[in-house]
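Engineer: Using only what follows, build the 3D model:
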Amino acid sequence: MGLSSALTIRTESVSSAQLGPENPLANIGKPLEAPYQISGDVPAEIIANSTYGHPATLHPYRLQDRFSRIQETVEMPVVILENSQLRAKFLPALGGRLWELFDKNTGKHLLHTPGQIQFGNLALRNAWFAGGIEWNIGTRGHSPGTCAPLHSAVVDLPDSGQALRMWEFERLRNVVFQIDAWLPADSPVLKVAIRISNPNEHEVPIYWWSNAAVPQTEHTRVIAPASSAFASDYENGIKRRSPQELDGVDCTWPERNRHAADYFFDLAPQQRRWIAAADADGDGLAMLSTERLRGRKLFVWGEGDGGRRWQEWLSPDGGKYAEIQAGLAQTQFENLPLAAGESWAWLECYGNARLTPGLARASWPQAIEHAGQRVEQLLPAARLESDFTAWSQWADAEPRAAFHSGSGWGALESRRRTAQGQAPWAYPGTPFGAETLGLPQKPWLELLATGNFAGADNFVAGSDWSRALGLAAGNQGQIAFHLGTLAQAEGRLAEAVAGYRRCLEAAPDDAGLQAAALRGLALVENDPQRYLQACALAPGNRALVVEAASALLADGLAESASQVLAGFSAVAGAEAAADGRVEFLRIQALAALGRTAEAAAALQAGITVADLREGENSLAGLWQRLFPGTEIPQAYQFGMAD
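Structural biologist: As a prediction, this is how the structure comes out:
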C-alpha cells in the first residue's frame, strides 16, 4: 500500500519587500521586450514566428514599479503538496509560483528558493523576484501576472486525492489559463497540467514558458537532448551554436559562462521533451513534459561583474542560480497562433534526475544518453501520456473549495460578453464569480448596466469597450480620455490624438485628467515638451514626473527635466529625497547641466535605485563619466554583457 499524499492550505510568515501600489498611468508606451531580429542558420519556422503577434503595448496592465528593497515579515497564503518523496510549496498570491520542491530522499531542494522575496525590475510590468518555478504567459518576458494573485481552489480527484487548481483571465491576449498541480502517493514527480483556452472569435498569439530556477555551483551541469542550440547574448540576435564548444568553453556548465546568455536547445520534433540539472552528486531538477511543450532553454547570469551583481541583488542570501525552462515554441522570441475557440493543454512533471555523477560529467552524447535513461526511469513516456489522458477526464471538474481570489477582470469580461449578446464562457472548471468583482471593475460594470460612465482610474482594452464608451453618456472628459487611451493602445494614433484633445476641451477644471491627456499626447506625438504642461498641472504625481524627467533627459532637455523634478520635490519634500529613482534622475540632470561637482558628490554618497532595469548600465555609465579612469563600485555594476 502506498503512502498517502496531502494538500495543505495555510498561512506562513515570509520575509519580503513591499510590492507597493500600481503605477496610475496607462501602460501605453512600447514594451521593453521588443521583437528580436533573427537570421542566419535558424529555421524558417522560428523566423516567421518571431515576427508574429508582438503587442504594440502592454495595455491594459499597469506597471508595478513602486516596490521597495526593505524586508519585512508578512503573512502569506501557501499551499503544500506532500507525499513520501517530495514536498512542494506554492504561492497563490504571487503568480502561483512553485516556490519550493524538496526531495525527501536526498534532503535537497531541487529549486533555488531564497530566504526572502526581493523584487527587481525584470518583468513585463517591472516587478519580479527570483526563485522557484514561474508560469509565463502573454508575450516575451516575465509574465504580467508574475506578482499578482491567481484564483485558487481545491479539486477532488477521481481516486479520492486532491489537486490545487489556479487560474486567471490573461488580459493581454484575452485568454483563460489554468494550472492544476497534484502529487500522487509515492510519486517521484510533481505533476502540473496546464491549459490555455481562447474564448474569442478570432485567432490569438500565444506565448508560454515555465521558468525554473535551480541552484548553481561549480559542479552544476545542465543537459538536454540536442546537439546544438540557438544562443542569444542580449546584443547580437540569436545564432545556432554548440553550447558544448562555444569559444572553447562548454557552456552547459553554468559556472563557466562569462556573460549572461540564453541557450534554446534544438530538440528534434520526435525527441522526448526534457531538460535536467545535475549537481556534484548527480542530483537536480528534471523537467519533462508531453509533446506540446516543445522548447527547452538554459539561462545563465554569467560570471562577469554584472551577472554577479544581479545574483546578489535578487538573492542577497540565496546563493547563485541558473534557470532551466520549457516553452510552447522553440525560442522565447516566438508567438504561436491559437485558433478561435480552441484550447491547448499539456502535462509537466518535476522530480530529481538522480544521475550518476561520472556520467553527468561525461561527453555530451554520453551525458544525454544517460540522462535520457534516468528520465525514462523517473517517469516512463507511456506513463506520462496516460497521466495526461487521465487529467483530461477531470480538467473541467468544478473546484470544490476556493480559498484565494485573483483579479475581478475575468468576471468583468464574462459580464461584458453577456451584456453585449456574446456567447457566455463555457469553462466550468475555472469560474469567475461575481464575488471576485471589486472597486477597479465598478465603473465598467456601471457602463455595461446603464450606459453611463463617470470615469475610472483603471483601464480596459478591446474594440468592444471602445464601442461601449463611444455610445456612453456621463463625464465627457473621462469618456474622451479613455477612448484616446484605447485608440493609442491599438495603434490608432489619429483617433488617440483626437480623444486626448476632446478631453482637454471637455474637462478644463480637472487638472489631474488634463495632465493625463497631455501625457498621452506627449507619447503619441513624441513631444516631450507636453510633459512640462502635464507636470505643471500635477507636480506631485510621482509616476508622471519620473516618466517626464526620463523622457526629457533622453531628448537632451536637462533644464526641463530639472524643472519637473524640482516641482515634485517642492510638493513631496522628504519623500522625494528618499526616492532612489527620483534622486538618480536629479543627479543625471545635474551632470547634463554641467554641474558635475554636485552630481559627483551625490553619486559618490551612494544611492539605491530599486527599480533598475535588467541590463541597465546607467549607474556605471554615469560613474565613468563623472569619475573617469576610476574603478566602478560593485554596487553600481549591473551591465549584462560587461
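Engineer: hey, let's count contacts and neighbours off CA atoms from now on
Structural biologist: OK.
Engineer: Okay, now stretch 194-211: how far is its last residue from its first?
Structural biologist: End-to-end distance for stretch 194-211, by Cα to Cα, to the nearest Å: 14 Å.
Engineer: which of the residues in that stretch are buried?
Structural biologist: For stretch 194-211, burial by neighbour count (16 or more other Cα atoms under 10 Å) applies to 194-200, 203-211.
Engineer: and of these, the nearest to Ala48?
Structural biologist: Nearest to Ala48 among those: Pro205, at 12.7 Å, using Cα to Cα.
Engineer: Surely that closest one is in a strand?
Structural biologist: Yes - under DSSP: H, G, I helix; E, B strand; the rest coil, Pro205 sits within a strand.
Engineer: can you tell me how far it sits from Glu334?
Structural biologist: Taking Cα to Cα, one finds Pro205 at 9 Å from Glu334.
Engineer: joint contacts of those two?
Structural biologist: Common contacts of Pro205 and Glu334 (Cα atoms under 8 Å, 6 or more residues apart in numbering): Tyr52.
Engineer: which stretches of the stretch 351-500 of the chain form strands?
Structural biologist: 401-404, 452-453, 473-474 (DSSP state E, counting those that start in this stretch).
Engineer: can you pull out the helices in the stretch 451-600 of the chain?
Structural biologist: Ranges of helices in the stretch 451-600 of the chain, per DSSP state H, counting those that start in this stretch, are 463-470, 476-489, 493-506, 511-524, 529-537, 542-554, 558-572, 574-577, 580-592, 596-605.
Engineer: Please generate a structure for the following sequence too, so the two can be compared:
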Amino acid sequence: MTTIRADVLTVPGVELGPENPLPALRPLDEAHTVDERTRAGLPRDMARQVGYEPLRGVLPVRLLDGYGRDRAEVALDTLVLENDRLRVTVLPGLGGRIHSLVHKPSERELLYRNPVFQPADFALNGAWFSGGIEWNIGATGHTTLSCAPVHAAPVPGPDGSPMLRLWEWERLRDLPFQVDLWLPDGSDFLYVGVRVRNPHEKPAPAYWWSNIAVPEEHRVLVPADEAWHFGYERTLRRVPAPVSDGVDRSYPLHGTYPADYFYEVPDGERRWIAALDGEGHGLVQTSTDLLRGRKLFLWGAGTGGRRWQSWLTEPGTGGYAEIQAGLARTQLEHVKLEAESEFSWLEAYGPLATDPERSHGTDWAAARAEVAGRLASALPRTTVEEAYEAWLTRADTEPGERLHTGSGWGALEVARTGGKLPGTPFEPSTLGAAQEPWLELLRGGTYPVPPGDAPPGPTLVSRAWRDMLETAPADPVTEYHLGVAQWHAGDRAQAVRSWERGLELASGAWPLLRCLAVADRETGHLERAADRYAESFDRLCAERGEGGEWTAATVALAREAIDALLAVERPAAARSVWSRLDPAIRERGRFRLILARLLLAEGDRPAARAVYDAGFEVADLREGAEAVGEVWSRLTDERLPPVYDFRMRPTV
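Structural biologist: Here you go, the predicted structure:
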C-alpha cells in the first residue's frame, strides 16, 4: 500500500539568508523576451499570448539574495510518498519540488538528483536551485516559490490510497493552485493532478511549466518534427527537429551554448517527452492534452555552460538538462484563465525501457515510434484520461492533518474576499507577522505604525489593497506602501507624489528616499538619483539597529547606492558608502566585484586586476548576467579565465 511519511534530508548546502527588505521596484531582468519584429513573425495565437500581460516586475514578492557559497551540512524537511514500485521524495519547504523519483525494482533514479543545495539567481525573485521536478507557476521564468514553503497534507486518493496534496497562493498573479501526488497501488507511474484556479471577477494570465531535470548524457525524444529555438541572444526561430544546423539537438551535449527548444507537438498527438540513457532506459512524462507544450533546455558543451553546471551542483558529479511540459507552446506566453474558472490536468511520470538501437537510431521517426509504442504498452493514453477523471472526484476533498505549512498570504486573501476554495484551505492559523499589519488595515482601515526596530515590512500591490491604502489616514508608512502599489500599477507620477508626501512627515526617511532614488534613475535623472541614494544610505547608517533585517537592508542599499554613484562618475562618494560596510560584507563575492569596479573608477587598474587574481565568487550572479566578464574586459585584453566565464551566448 502507498504510504506518506516525514523525513529529513541532510546534504551539503547553504542557508537562504533573509529576504531583501527593499521593494523590487526595478523592471524585471528576464531573459525570455523578444522584440516586436520577432513577435510579428509568429503564428497569430502565439503572438497574442506572447503579448498577453507579460510580467514587468516581481512585486509584491521580495527578492531572495542573501545566500552564499560556503557550504556546510543543511537539513531539509522531506515528505516521502512510496508504494512497492516507486519512492518519491518531496521538499515541502522548497516549493514542493520532487527531489528524487526512484524506481525500486530496477533501483534506478529517474531524475537528475542534485547532491547539494546551492541557490543561484535564476528564479524571478532570486534564489533557485537545480535538480528534480519543480512546479513553475506565475510568469515567464522560474517561480518565486522555488525556495518558499508550501502547504502539504494527505488526501484520500481515487483508489483509497493516500494522496499527497501541495498547495499555495501564487502572489504575482494572485492565483491559488494545488499539486496532488498519487501512487496507485502497484503502479510504476506517479500521477500528478494539477489545478490552477482564478477566484476573481476578471480574467487572469496563467503560466505553468513542470520542469524535470534529467542527466544531460540522455537523449531527449518528443513526438515533434519542429521546434522553436530560443537562445540567449533573445531570438526565437523555427527549426527542424531533431537536426538543425547539421547537429542532432536531441543530445544536450551536442550544443555549444545554452538554449531552449520548444517543440511543435501536432494537434491530436499524445503529449509526452522522454529522456533515455545509452541502454534505452530512462524517464517518460506524459499528460492529458491541456498541458500542450514540451521543451528541452540544454546547457551545452561550451565554456559558459560547463561553468554554470559546476556552479549549480558539485563539480565532478555530472550535469543535467531539463525537459518540461507547459500550458503554452513556449515559455514566452501567458494563457488567459477566465474569471471564476480553473485549469486542471493530470501528468504521469515513470520508467521506460526501449530498444536502444531504435531509440538512439538516426531514423527520428522510428526512434519516436519506439518510445510511443513502449509508452502505450506501459501506460495507455486512455488510462491517463481515466485517471484524470477519477482524480477530479477528489480534487475538492478537504486535506487531513497538516504535514507542512506554507505562507499566510493565501489566508489574508481569503479574509479579504470571504471566498471558499474547496480542497485548498488557507486557514487563519497560518497568518503571521508579515500579514498582521495588512489584517489591521483590512479590519480597521488604518495601516499601523511599525516598530522602530525593524525596516518596513512587505508591501501589497493589488488593486484592492491599493484602494485601502488610498483611503487610510496619511502617514509616512502608509504613503510609502501606497507609493509602491502605485508604482506597480504604472502610475509612477502619483507614486512619486506619495513618497514625497511621506518624506515631509517621516522621521525614518531612508526607505522613502531610496524609492525616490529608484524613480529618478528609471526616469533618467541620474545625478538626483545618486544624491538621494547617498542621503538614503547616510540616514540608514544613522537609524539602523541590530539584526538580520538591518544587515540585509544595509547590504541591498549599499549595492544600489554604489552602482548609482559610479554611474555618474562619483567614485569618492561610492568609496564613502563602501567604507561604512562591515568588513565581512566587503569580503562577499558580490562586493569584491563592486570593489574592482570602484578601483577602476578611481584609476587604480593594478589593484582592480589584483581583485580578480585573488579570486572571488558572486553567489547571486544572475542567469545571463555578463558583469564579471564586462569588468574584466575593461581591465585587460587577455582571455576571460574559465572560472569567471558564465557567458550564455556567443561573443559579438
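Engineer: counterpart of Leu600 of the second structure in the first structure?
Structural biologist: Mapped onto the first structure by TM-score structural alignment, Leu600 of the second structure lines up with Ala591.
Engineer: For its match, which residues are in contact?
Structural biologist: Ala599, Leu626.
Engineer: try it again with 10 Å
Structural biologist: Ala591 of the first structure sits next to Ala558, Leu585, Ala597, Glu598, Ala599, Ala600, Leu622, Arg625, Leu626 when contact means Cα atoms under 10 Å, 6 or more residues apart in numbering.
Engineer: so can I have TSV of the strands of the stretch 351-500 of the first structure showing mean neighbour count and distance to Val155 of the first structure?
Structural biologist: Listed next are these as TSV, based on neighbours: other Cα atoms under 10 Å; distance: least, Cα to Cα, whole Å:
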stretch	mean neighbour count	distance to Val155 of the first structure
strand 401-404	13	7
strand 452-453	21	39
strand 473-474	14	44
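Engineer: Now render these as a markdown table, adding distance to Glu22 of the first structure.
Structural biologist: Formatted as a markdown table, the strands of the stretch 351-500 of the first structure follow (distance: least, Cα to Cα, whole Å):
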| stretch | distance to Glu22 of the first structure |
| --- | --- |
| strand 401-404 | 20 |
| strand 452-453 | 23 |
| strand 473-474 | 26 |
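Engineer: quick one: which of those is nearest Tyr321 of the first structure?
Structural biologist: Of the strands of the stretch 351-500 of the first structure, nearest to Tyr321 of the first structure by Cα to Cα is strand 401-404, at 30.0 Å.
Engineer: Buried residues, stretch 214-224 of the first structure. List them.
Structural biologist: Quick answer for stretch 214-224 of the first structure (16+ other Cα under 10 Å): Val214, Pro215, Gln216, Thr217, Thr220, Arg221, Val222, Ile223, Ala224.
Engineer: give the contact list for Ser343 of the first structure.
Structural biologist: By Cα under 10 Å, 6+ apart, Ser343 of the first structure lies in contact with Val175, Val176, Phe177, Arg195, Ile196, Ser197, Asn198, Pro199.
Engineer: Which pair of the residues you listed spans the longest distance?
Structural biologist: Spanning the widest gap among these are Arg195 and Pro199, at 12.6 Å by Cα to Cα.
Engineer: Pull up the overlap in contacts between the two.
Structural biologist: Val176, Ser343.
Engineer: what's the closest of the helices of the stretch 451-600 of the first structure to Asp281 of the first structure?
Structural biologist: Per Cα to Cα, nearest to Asp281 of the first structure of those: helix 580-592, 43.5 Å.
Engineer: could the contacts of Ala591 of the first structure be laid out in CSV, adding distance to Ala280 of the first structure and neighbour count?
Structural biologist: Below are those laid out as CSV (distance: Cα to Cα, whole Å; neighbours: other Cα atoms under 10 Å):
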residue, distance to Ala280 of the first structure, neighbour count
Ala558, 54, 23
Leu585, 46, 19
Ala597, 51, 12
Glu598, 51, 13
Ala599, 48, 23
Ala600, 46, 19
Leu622, 41, 20
Arg625, 44, 13
Leu626, 45, 18
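Engineer: Closest one to Ala44 of the first structure out of these, please.
Structural biologist: Nearest to Ala44 of the first structure among the contacts of Ala591 of the first structure, counting by Cα to Cα, is Leu622 at 41.5 Å.
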